[in-house]
Structures are given as structure tokens and as C-alpha cells.
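Visitor: This is a predicted model, with the sequence first.
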Amino acid sequence: MAELVRYAKINTVLPREFLLLQGKGCIFKKCAFCDYHTDISDDPFSVNLPVLEQVTGEFGVLDIINSGSAMELDEQTLALIRQTADQKQIHTLWFEAHWLYHDQLKEFAALFPNQTVKFRCGAETFDPQLRIAWNKGIPKEVTAEKIAEYFQGVCLLIAAEGQTKEGILRDIETAQKHFEYCSLNVFVPNSTPFRRDDVLAVWFATEVAPALSHAPGVEILLNNTDLGVG
């Protein structure tokens, strides 16, 4: 695997330090579009230590993603995150987690008693049929409103096979209504057989993204490295 960039500073709708850490392995690993779970090793802490040492606390907000869900970070890494957040006067921590962990979020947040802890869910779409087709692992009866009971942010997949313009716009509107933050991620072809709809990708980039460029709480990734890590 090529060396990944794991630290970035972001000055967009949510100014923060942004870290790509390595976890122990995604518990799910079945999403049709994802090969992200391959970012693992026998010693994730040795990967994560130099990344966390770069944190300055400049924004007071630290956003951490990893190869799966935050609950899959090793104990040493979690302890160092807590120590770093306290020492650098971080007031807000963001993490990502699969819906499967929704009942564990409060327990996880309690590991960081001196910070406000917020979570993002990779829902990808609020269309239950598409989620089933993409093998997302979120039951069809789970609505945006239900996800928002547990998560403050959501990630949406854009321009993937099976989507329509109307469905994408409906997903974005729903995310803006129920979540304080949403990222709109145009699918970038990877090692999976999953396909991008290039017509939708061009339409989104030229007609939709510009209109959302200053929308509160919305971040747009036309490429999966647009936030500086990956």
C-alpha cells in the first residue's frame, strides 16, 4: 500500500485538524463500494503515534477517521487521543462509526470527559433500497430521523451506480434538515467492482456543488483526498 497522508488542517465549514488513523479492522467490511478497510496493520499504534504528535490544538476541534469505526481503534491510540485532546485544549472531538455501533456511542464518548464528542455515520443514502443494493448494513427501517438521534453528522455517497439526480438532491436536502454536518462524497473508482455514474458525477460537479459551496455544514469531496488525507 502506498504511503498515506494522515494529517491535515481544514479551513472550510468546519475548521479543524483532521487525522486519518489506523484501526484494528472494520467489523463490517461488506459495503459494496468500499476497500477502505484494507488500511490495517499488526501495530496500528506505531502508525498513529506520529500522526497524533502533529496535533497543535489550533482550532480546538479534532476530527479523527480510521479504517472502520472509532470503536475499532486500539487502547493505546484511544489513550493518546485523550491525552492529546486534554494537553492541546481540544474542546470538540469528531469520530466516525458504522450504524452497528449506534448503541455504543455514549459509552465511547465517556472516554473523553473533557471534550464534546460528536459522531458521523456513513449512511451513504437515505434510500433503503439503495442501501440494500450497496450492502450498507443499515436496516431499511432506519430513517434519517433515527440516525440523527445518535449521530450529529452523516456522509453521503454521490454519483454511484443506481442513483438518480432526484434521489441525490433528496438525500442532500434530508441531510441538511437533520444533521449539523454532512459530507458529500463523489464515488472514486477503486479496487471493488462498484461503478461510478460519470454522467451524474459531471452533473453534480458542475450544477450542484457550486450552489452548495457555501452551504452551512456541508463539505463536498469531488475526490476522496480533497480534505488533505488519504
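Guide: Here it is on my side, so go on.
Visitor: C-alpha from now on. contacts and neighbour counts both.
Guide: Will do.
Visitor: Look up the closest residue to the residue nearest the centre of the chain, ignoring the ones flanking it.
Guide: Using C-alpha atoms, centre = their mean, the residue of the chain that lies closest to the mean C-alpha position is residue 96, 5.2 Å off. In space, and not counting its chain neighbours, residue 96 is closest to residue 120: 4.6 Å by C-alpha to C-alpha, 6 or more residues apart in numbering.
Visitor: Included below, for side-by-side comparison, is a second structure:
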Amino acid sequence: MIDSASVFDLTENTLKEIKKVVEEKNIKRLFFEAHWIYRNRLDEIRDFFGIPITFKTGIETFDNDFRENVLKKGANFKDYREVKKYFDSPCVMVGIKGQTREMIDRDMEIIKNFSHATVNIFMNNSTDIKRDEDLVKWFVEKYRYLEDDPRIDILFEITDFGVG
């Protein structure tokens, strides 16, 4: 089951149904995504399910200026250790106009400090944010090896998790 919304956006009934499936199938670990604003509420979900949960968060980049002033993510932290204090798995985005190779290199170094990470290659959508094809090409050439790292989920296409 995959839902890219924040777990806190799910209804109580949906959470109960997920818990029922977890118990019926004897699932030992769950992955949930939660927005940075919910960082102080993650234990509510851990307590509800009673099994280990890997919490992901879509911070998009560790470059605070780009994340907050360009992407408007509402995740105003200054250091990756602040994220690591709450979340197990950052989700970063690459290939966005305005990003630099240096920003991406730094993000790829930082994600090594986490037990898990997801790297998404940006796809154009209805927002004003646009894809940088040259940056995507550079990234794929330099970082394709990440697809062999079991700690990293790298999404070259939005359907790479089998949904979309």
C-alpha cells in the first residue's frame, strides 16, 4: 500500500483499516510519510500501530534557501541533524531549475547519514517550478550507481514505485 500524503492526512477509518491488515498479515514494519510540521506527533502513529515505523519526509533539499524561498516547503530547519532527530528517511528532489550541481552533491552526501532515503527526479507538473533537463542528465550519469544501494530508493520516473 502506498500513499504519498502525510499519514496525518489519512482518516481514522483508513488508519484502522491499515492496522487491521498489519495484524492479519503479520506485517513487522511500516513506512509512512509525514510533513515536517508533524514532527512532534510521530509517536502517536508509532503508539497506534505498535510496530517499527520508518518515517519519511519530503524535504526536497537540504539547501534551506532553495527549499523555503523557491519550493516553499514549510520545513524551515538549518541542519540535517534536525531532520534526523525525527525522521528516518528524507525524500530529496533533483533536477529542478535553479538547483545547482553543488546543491545536489551536498544533498547526496547528507543522505548518507540516514538509514534510508528516497531520491526523486523532478517531473514537470502544474506548478511554476520546472525541470532542468541538463541537470537531470548530469545527475543520472553521476549518481546512477545509487540504484544499487539498498538504503536508497531512486525514482527516475514517478511510477518507479509501481504506482502513479
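Guide: That came in fine, so what should we check first? Model, not experiment: these values are computed from the prediction.
Visitor: ok, the alignment partner in structure 2 of the residue nearest to the centre of structure 1 - contacts?
Guide: Matched across to structure 2, residue 96 of structure 1 falls on residue 33, judged by TM-score structural alignment. Residue 33 of structure 2 is in contact with 3-7, 55-58, counting by C-alpha atoms under 8 Å, 6 or more residues apart in numbering.
Visitor: So the aligned partner of the residue nearest to residue 96 of structure 1 in structure 2: helix, strand or coil?
Guide: Superposed on structure 2 with TM-score structural alignment, residue 120 of structure 1 falls opposite residue 56. Three-state assignment for residue 56 of structure 2 (DSSP: H, G, I helix; E, B strand; the rest coil): strand.
Visitor: Quick check: residue 56 of structure 2 touching residue 86?
Guide: No - with contacts counted by C-alpha atoms under 8 Å, residue 56 of structure 2 stays clear of residue 86, the gap being 9.5 Å.
Visitor: who's more crowded, these two?
Guide: Legend: neighbour count by other C-alpha atoms under 10 Å for residue 56 of structure 2 and residue 86, higher for residue 56 (23 against 18).
Visitor: Which residues outside stretch 111-119 of structure 1 are in contact with it?
Guide: By C-alpha under 8 Å, 6+ apart, stretch 111-119 of structure 1 touches 82, 85-86, 90-97, 105, 109, 150-153.
Visitor: Cross-reference the residues you listed with the helices and report the matches.
Guide: Within these, residues falling in helices by DSSP state H are 82, 85-86, 105, 109.
Visitor: mind putting those residues in a markdown table, neighbour count included?
Guide: Conversion of these to a markdown table gives the following (neighbours: other C-alpha atoms under 10 Å):
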| residue | neighbour count |
| --- | --- |
| 82 | 18 |
| 85 | 24 |
| 86 | 16 |
| 105 | 19 |
| 109 | 18 |
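Visitor: which two in those are spaced the farthest apart?
Guide: Using C-alpha to C-alpha, the pair of those lying farthest apart is 86 and 105, separated by 19.9 Å.
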